[in-house]
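J.: Fold the following for me, if possible:
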Amino acid sequence: MPEGDTVWQAARRLHSALAGKVLIRSDLRVPRLATADLTGRTVLDVTPRGKHLLTRIEGNLTLHSHLRMDGSWKVFAHGQRWAGGPAHQIRAILGNAAHTAVGYRLPVLELLRTSDEDRAVGHLGPDLLGPDWDPGVALANLLKDPERPLGEALLDQRNLAGIGNVFKSELCFLLGVTPWLPVGHLPADRAAHLPELAKRLLEDNRDRPIRRTTVTHADTTRATASAGRRAPDLFVYGRAPRPCLRCGTRIRVADQGDGSRERPTYWCPTCQRGPSPAPTRERRNRPHTAG
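T.: Below is the predicted model:
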């Protein structure tokens, strides 16, 4: 599930493979870009912005992509067999003499002027992994609508950019409140701690191949290590109806909207205070990925 850490990793891979090199292959497989040809141009850099990727190319051009739920960029060495999905799912190919970047299932792909990037990302709040990060602005954005459920506010990229459904559930657990708590009801000390904690979660995971939120909490790590087992990667996300790592209560899961669709949301009814859905709204757990 691509979130800010995953997009940061994708940008780093793309930048390493493409930046400073001339494109010898360009194939953008969406109708409005079918005639666009970037061959002969040098890729300047690849920059993440929240969950967005900006591939900047000489000539004041930016290829803007967004992974959403299923998209991915794969990088292959020259002559390496591509593996990322069937050919009909390929939406973009950018290649130089040494590497080829292939974009699979990209729901958003557009070519715009670099000077017009704000059209694509100007609405975003401070980026948790970006140079524009400002915890004060992020918190003020979250508190603008004090009656909005915290989980929904965290997923709104206009407030702060980079949190997805996994980090939403994990962050609410670490704050000790349910995702349905109105953000304005968050205790003042926890509200002040929220931006720092969110940033730390993403920073801790931007260099990891597998997302983990439990490794920095020694109490949980010791408990699992004593049983001869590695600590679970996540506290609550994807763990219903297994026991909470802290109190043993069964983790629950229910849908919560994010302004566009319902998302499975996980919480511990004992460790997290605040409102939660009625049992009739609760849903069964389903398989997930956390990468």
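J.: contacts, neighbours, all on C-alpha from now
T.: Noted.
J.: Wait, a strand at residue 46?
T.: Yes: the assignment for residue 46 by DSSP: H, G, I helix; E, B strand; the rest coil puts it in a strand.
J.: I'd say it and residue 52 touch.
T.: No: at 10.5 Å, residue 46 and residue 52 do not qualify as touching, with contact defined as Cα atoms under 8 Å.
J.: Assign a three-state SS to residue 16, would you?
T.: helix.
J.: Name the SS class of the closest residue to residue 185 other than its chain neighbours, please.
T.: Distances taken as Cα to Cα, 6 or more residues apart in numbering put residue 146 closest to residue 185, at 7.3 Å, once the chain neighbours are dropped. Classification of residue 146 using three-state DSSP returns coil.
J.: Now for residue 146: which residues touch it?
T.: Contacts for residue 146 (Cα atoms under 8 Å, 6 or more residues apart in numbering) come out as 182, 183, 184, 185.
J.: can you do 10 Å?
T.: Counting by Cα atoms under 10 Å, 6 or more residues apart in numbering, residue 146 touches 153, 181, 182, 183, 184, 185, 186.
J.: Neighbour count for the residues you listed - can I get that in CSV?
T.: As requested, these are exported to CSV (neighbours: other Cα atoms under 10 Å):
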residue, neighbour count
153, 25
181, 22
182, 21
183, 23
184, 17
185, 16
186, 21
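J.: Also this sequence, please, to line up against the first:
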Amino acid sequence: MPEGDTVLQTARRLHRALAGQVLTRSDLRVPRFATADLTGRAVLDVVSRGKHLLTRFEGGLTLHSHLRMDGAWRIYAQGERWRGGPTHQIRAILANTAHTAVGYRLPVLELLRTEDEEKAVGHLGPDLLGPDWDASTALRNLLTDPARPLGEALLDQRNLAGIGNIYKTELCFLARATPWLPIGELPTATAALLVTTAKQLLEANRDRPERITTTGARPRTATGRPYRPARPSENLWVYGRNRRPCLRCGTPIRAGEQDARPAYWCPRCQSGPTP
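T.: Next comes the predicted model:
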């Protein structure tokens, strides 16, 4: 599932291609809205809300989409070949005289009145990259269920919106806790710092094509010698680094599963329960 910064970047690309332009083609390939036609309507703007995308049209209509695990929006210039996937995976087409936006494998696609957007996104907690961000509310939401595993609480978009599995994993590492540690066992100051760090990480990566969470890291092996990464750069502390040396202490990273998603942790740097 994409992170909030990825969804924000998708919204920006869609906005640049569609906003202020009148649609010359509209095709929603989901049974419920197959007969809906937005042709002739101008696109007002495209915004993200957590991991949700809201494309607003004149006349008070909004197209709500969510990428989840496999969905994607691709932008093509007129005449450019579409390469986002086979035709049967297309769920939406929005075109103007210059660009065509094609939605592939979108698991959530619905047309609603703009005034009813809250029915689709009103359940979300404060958006880490949105104007509604409120750190105290996010912290209070996270601590509502002290027995809940830290990783699960961070991924629950009702607590705070925008964290995906990568940021969840990296934040647990930075908090020196495993994803399975009950969040109530974190000191309150650590939990508050975790919320602040989440905001800082997403803000730092909102404009980057490549996500980086290890800024300022000084890799070392377990013996204290400099660690030479297999790649030119090591952008993430632990995510996707199973059996590779921890960038902080050199201990091999472990991998497991939490809620059917991959989880990674350093057995030396992070304390708490493990699978």
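J.: Go through stretch 191-200 of the second structure and flag the buried ones.
T.: Neighbour counts using 16 or more other Cα atoms under 10 Å place 191, 192, 193, 194, 195, 196, 198, 199 of stretch 191-200 of the second structure among the buried residues.
J.: Of the residues you listed, which belong to helices?
T.: Judged by DSSP state H, those include 191, 192, 193, 194, 195, 196, 198, 199 as members of helices.
J.: check contacts around the first one.
T.: So that's residue 191 of the second structure. By Cα under 10 Å, 6+ apart, residue 191 of the second structure lies in contact with 139, 140, 142, 143, 150, 175, 183, 184, 185, 197.
J.: From what I see, the first one and residue 199 are in contact.
T.: No: with contact defined as Cα atoms under 10 Å, residue 139 of the second structure does not count as touching residue 199 (11.9 Å).
J.: Which neighbours do the two have in common?
T.: Counting by Cα under 10 Å, 6+ apart, the contacts common to residue 139 of the second structure and residue 199 are residue 193.
J.: any residues in contact with both of residue 46 and residue 52 of the first structure?
T.: Common neighbours of residue 46 of the first structure and residue 52 (Cα under 10 Å, 6+ apart) are 8, 11, 64.
J.: So which residues of the second structure form strands?
T.: When assigned using DSSP state E, the strands of the second structure occupy the ranges 25-28, 43-49, 52-57, 61-66, 72-77, 90-95, 99-104, 108-113, 254-258, 261-265.
J.: just so I know, which of these lies nearest residue 233 of the second structure?
T.: Proximity to residue 233 of the second structure (Cα to Cα) singles out strand 261-265 among these, at 18.8 Å.
J.: That closest one vs the first structure, average offset?
T.: On superposition with the first structure, the mean distance recorded for strand 261-265 of the second structure (mean Cα distance after the TM-score superposition for the first structure) is 0.7 Å.
J.: what about residue 77 of the first structure, how many neighbours?
T.: Burial of residue 77 of the first structure is recorded as 15 neighbouring residues (other Cα atoms under 10 Å).
J.: My guess is it contacts residue 83. True?
T.: No: using Cα under 10 Å, residue 77 of the first structure makes no contact with residue 83, being 11.8 Å away.
J.: Specify which member of the shared contacts of residue 46 and residue 52 of the first structure is nearest to residue 98 of the first structure.
T.: Top of the list for closeness to residue 98 of the first structure, among these and by Cα to Cα, is residue 11 at 17.5 Å.
J.: Contacts only, for the closest one.
T.: Residues counted as contacts of residue 11 of the first structure (Cα under 10 Å, 6+ apart) are 5, 17, 45, 46, 47, 48, 49, 52, 53, 54, 55, 73.
J.: let's see it at 6 Å
T.: The contact partners of residue 11 of the first structure, by Cα atoms under 6 Å, 6 or more residues apart in numbering, come to 46, 47, 48.
J.: Understood, closing this out.
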